[in-house]
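In: okay, sequence plus prediction incoming.
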Amino acid sequence: MAAAAAGVTCHLCREHQMEMECCRGGLLPRGSTTALPDAAGGEAEEEEEDRLSALPDDILLRILAALRCARAAAHTSVLARRWRGLWARLPVLTFHRVAPAPLHAALATVAAAGGAAPALLDIDLFSHHDLDPASLLAAAAAVAPGELVVNASWSARSTELPCFDRTASIKIDVHFAGFTLPPAGVFPALETLHLENCFVDLGDMIPRCPRLRKFSIPFWNATAVTVRSPSLEEMEVYANFKITIDIVAPALKRLYLDARRGINTDAGGFRLSAPSVEDLTWNCECQAVSDSFGVRWRMWSLSFSSSCLDPHGIMQMQQMDNNGEAETAHSLSLSSSSQRRPRGGVLSLNLETNVMTGDSTRSFEQEVFRFQVTDNFSVLELDLKAQGHVYGAIVLHLLGICTSTQRLRVLLDEFLSQDSCFVSCRCDQPNNWRNQSISLTDLKEVAIRGFRGQNHEVDLLKVLLRCATVLERVTVRFSRKVTPSDCRCRELSGILEAYPSVKCSVYYLQSGKQVFICRQQ
């Protein structure tokens, strides 16, 4: 599997270099014995006057920089002795698809060249090479670049990540790698850290970065996110596993958290203190199921986003236990300046019927508020896979939970084959939701996409029109399964005309364009 690590060239790497614009221009013809980083030979005297080599070093470096590839720049050594070693002083060093042995030699040459450290060291290694990742990272640390980018794959599960004394930005994408840190040492200049497809003990790493401002961990392959930083301002987490959270970041302004496998709240597994956060996005898997609406509904996921939090002091985000009591040991404190203008957040819920798995001990209300800032969202977005079942009761139930909703968006599955479930289905039991009086004093807009005009759908719209006393706009997009001549279209138009104060738009899509059935402005 492995290519000859000691070889100067590798046919697989060369093939990939030929596909890369930055490397293609610097490849020598096959059969050339020129090695990276130095060229053997070159002793023959030039037959003609070399005016190009007479240019100052800074001009020559600009020419080499235009190649955008350290390998291509090193190959200019064949032109004249004057060019030798210049490439090692480039401000941007890019090594793509280079075998390990010549790469190590190149990094050693750069480290020994002296002068200013490169602003960027970009390393992209092919996965078929045998590689000593620890020695590679040590060689990169010796170069001390202002910014380090490493994209590779190696099988070592425990690789020491050296401390970079002068590097301000580190981006490492190394599949399946686990990093350890030396017993002592810090990253004194590090401001931006991006760790992808790998893992390290963040409880040990982050305190060693006193100037860290931006931190992102896409495809995080560990079960814990422990971050305590007084300087951190932006943070992004995309977790591959169910995680515990322990984040204390008083200066944090932007947080993006995607816990696609859920959050483990057992034994104190949740703590988040971010009193300065302004921009919050929160995605989390849910387990709650309910049989209270005739058929079983499961809440699959919950997403919340807000660009500015409520301006009224401190807001508590608490985990709710199974009895609906707040567990004060697990809470998130978020505050925002009273000078800020409040912007309502968006709460998105994904629900589906006919799902057997889930946690019946937690209600939908507990799931919604388990990790949410209470009354901080003005938009409720429901993505419903109803499988043809009646969904009016669950929509009204969720509106009753989210009492501050100003805009309701209901997204229905337009590609469902059947219009309705079987005749004796219990999905409409109990059916007293049609006569329900629910307080919707804040609801101003309703939008439904994938509407089929079934009787229960029309009944839901009637309840919303009746209870939402300040309703301003209703937008309905019919499903692709409904034709414009369908009597259900005319029926809906007649219902909406009874509310002249409400602006209405009822339409369907034809060749990607909106065709209006009813438009009341």
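Out: Good, I have the coordinates.

In: please make it C-alpha for all contacts and neighbour counts, starting now.
Out: Will do.

In: and L280, what does it touch?
Out: 254-256, 304-308 (C-alpha atoms under 8 Å, 6 or more residues apart in numbering).

In: change it to 6 Å
Out: L280 is in contact with 254-255, 305-306, counting by C-alpha atoms under 6 Å, 6 or more residues apart in numbering.

In: all helices of the stretch 351-500 of the chain, in order?
Out: Using DSSP state H, counting those that start in this stretch, the helices found in the stretch 351-500 of the chain span residues 364-370, 392-401, 455-467, 487-497.

In: could you check the angle the second one makes with helix 455-467?
Out: For helix 392-401 against helix 455-467, the angle by axes from the mean of the first three to the mean of the last three C-alpha atoms, to 10 degrees is 30 degrees.

In: if we can go back for a sec, quick one: the contacts of L280 as a markdown table, columns for neighbour count, secondary structure and distance to E491 too.
Out: Shown next, in a markdown table, are those (neighbours: other C-alpha atoms under 10 Å; DSSP: H, G, I helix; E, B strand; the rest coil; distance: C-alpha to C-alpha, whole Å):
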| residue | neighbour count | secondary structure | distance to E491 |
| --- | --- | --- | --- |
| R254 | 20 | strand | 47 |
| L255 | 21 | strand | 46 |
| S305 | 21 | strand | 36 |
| S306 | 20 | strand | 38 |
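
In: try this one next to it:
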Amino acid sequence: MRRWIGPDRISALPDDLLLLAVARLRCARLAARTSVLAHWWRGLWCRLGQIVFHDVPFGWLEAALGHVDNSAVSLLEICVPRQRMPSPDPAGVSSLLNAAARLAPEKLVFALPGHLNSSSIDVNLSCFQRATSIELDSRLLFLRVPAGIDFPALETLSLSGMVPDLDPLLSGCPRLRTLRLESIAVADDRDELRVNSASLHELVVDLSRNWTRHRHVNIVAPVLKQLTSSFVASNVTISVMAPMVEKVRWDCSYCTYDRASIVFGLWRLEQVTLQTAERQGQLEICARASSHASHSEGDTFAQEIEKHMIAEFSVLELHLIANGHVFGALMFHLLGVIQICRSMQRLKVILNRSQVKEECPFGCPCEPSYWRSQTISLSALEEVEINGFEGENHEFDLLKLVFKCAPLLKKMTVKLSRKASASTKIYNIFNAYSSVECNVYHNSREYTVWQALSTYS
């Protein structure tokens, strides 16, 4: 029996509708295969406004771009998988970038995989006159910007890989609003990450996946509104000139096993985070006591933290992993930093204990004799909260010092640890400061001073 075949109504559709159907594939390679449907579909993909190559061998890409005859490409996306990428070839990569630039896309996404045990190659960045958004992701390229290359329409730039110097690139982007840098490394043994832009509104720097080689971080952005930074480093010089910044998330982690780790006595600095919200900013510091610290008593600890105070804050949150050691000396060393003294309105201390109770050996350097008689001016401090209070003698000494140094203190909250037992000693201390609202939490139950004195008397 002969099967009746009706007319080909799909191929009879206008080219504009056929292009919409092909564009739904979101892949130029699949779009090219539609030519097997009918001879008039052949070459239809070359007129697409969005050209996406996700699984095309590197050697075929330049020839494929040569077939595109659309002068109004809105998106050009090239993502080469590792198995489709040969050994790095500077001439081949440069030629491919030039072919991409000839299409003058409005948005460019260009991603090449890195190769293990492969040396990086230098590649000149081509000129993309119409591009408003560029995303370059490659761990094998040192991207250089030749003289005279600029990007007059560029508003969003994302870079992952290696850049010798950002200044030539950013100076050619007069309309740049958003810059994202991820896993950036510098060539020529340079040790500075410098971002200088008069138009930048948002900057994101994410170096959290690798130990940064940058010893200097220099940001000059007079109209910057939002700054997000995350990196792992030690002994970094930081300079941020962003007078109009409104929203900040600044996160620096420290390797506690590195010889250059930042220490104060037995305490090692683990993390510093500064973030600002609409109404207030918060500085968060995490430190851990370790018997393997170098016992340095210098000002390095406080100076390192001061580097990260790039925006105003009113809340200080301390995460202290005491491991059985005294933390009063460390706290007053930190609270004595001038900017903390003047700015801090609220102090929150979170004491994390080890599972196994440790005892300080005789003469342990965690408890120098001077800190109990230390006096600092906490002139702005209004509220204090301490979580994990165990009732040790040095903890009571710390409470007394805070009361003495904070004349405007309005509220003190102490949350006892599960192992701690409520005693009248803490309430007697609170009772001596009747002008301050004092509360104690024990086993999820709240006690005011007067309730506690009547309960435990």
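Out: Now that the structure is in, tell me what you want to look at. Keep in mind that what you see is a predicted model, and the values were worked out from it rather than measured.

In: please state their TM-score.
Out: The TM-score (TM-score structural alignment, normalised by the length of structure 2) is 0.79; 416 aligned residues with a C-alpha RMSD of 3.3 Å.

In: quick check: which of the helices of the stretch 351-500 of structure 1 is buried the most?
Out: Among these, helix 364-370 has the highest mean neighbour count (mean count of other C-alpha atoms under 10 Å), at a mean of 21.

In: chain center to it: distance?
Out: Computed by C-alpha atoms, centre = their mean, to the nearest Å, the chain-centroid distance of helix 364-370 of structure 1 equals 23 Å.

In: same thing with stretch 301-308 of structure 2?
Out: Counting by C-alpha atoms, centre = their mean, stretch 301-308 of structure 2 is centred 18 Å from the centre of its parent chain.

In: ditto for stretch 92-101 of structure 2
Out: The answer for stretch 92-101 of structure 2 is 32 Å, by C-alpha atoms, centre = their mean.

In: hmm, who's touching it?
Out: With C-alpha under 6 Å, 6+ apart as the test, stretch 92-101 of structure 2 has contacts from 62, 123, 126, 128.

In: which residue in structure 1 lines up with the last one?
Out: Right, the one you point to is F128 of structure 2. Aligning on TM-score structural alignment places F128 of structure 2 opposite F164 in structure 1.

In: its match: neighbour count?
Out: 25 (other C-alpha atoms under 10 Å).

In: please tell me how far it sits from S333 of structure 1.
Out: Distance of F164 of structure 1 to S333 of structure 1, computed by C-alpha to C-alpha, to the nearest Å: 34 Å.

In: what does A105 of structure 1 give?
Out: From A105 of structure 1 to S333 of structure 1 the distance is 51 Å (C-alpha to C-alpha).

In: now render the helices of the stretch 351-500 of structure 1 as CSV, adding distance to S290 of structure 1.
Out: Shown next, in CSV, are the helices of the stretch 351-500 of structure 1 (distance: least, C-alpha to C-alpha, whole Å):
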stretch, distance to S290 of structure 1
helix 364-370, 8
helix 392-401, 10
helix 455-467, 20
helix 487-497, 31
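
In: out of these, which comes closest to Q520 of structure 1?
Out: helix 487-497 (7.8 Å; C-alpha to C-alpha).

In: and the closest one, how far from the chain's centre?
Out: Distance of helix 487-497 of structure 1 from the chain centroid (C-alpha atoms, centre = their mean) equals 42 Å.

In: tell me the angle of it relative to helix 455-467?
Out: 10 degrees.

In: so what's F128 of structure 2 up against?
Out: Shown in contact with F128 of structure 2 (C-alpha under 6 Å, 6+ apart): 101, 104.

In: cutoff 10 Å now
Out: F128 of structure 2 makes contacts with 97-98, 100-108, 134, 149-154, as judged by C-alpha atoms under 10 Å, 6 or more residues apart in numbering.

In: just K513 of structure 1 next, same as before
Out: Here K513 of structure 1 is in contact with Y507 (C-alpha under 10 Å, 6+ apart).

In: equivalent analysis for S231 of structure 1, please.
Out: Contacts of S231 of structure 1 by C-alpha under 10 Å, 6+ apart are 191, 209-214, 249-252.

In: which one in structure 2 is aligned with it?
Out: By TM-score structural alignment, S231 of structure 1 lines up with S199.

In: A105 and S333 of structure 1: who's more crowded?
Out: S333 (18 against 15).

In: relative to A274 of structure 1, how far out is that one?
Out: The value you get for S333 of structure 1 to A274 of structure 1, if C-alpha to C-alpha is used, is 6 Å.
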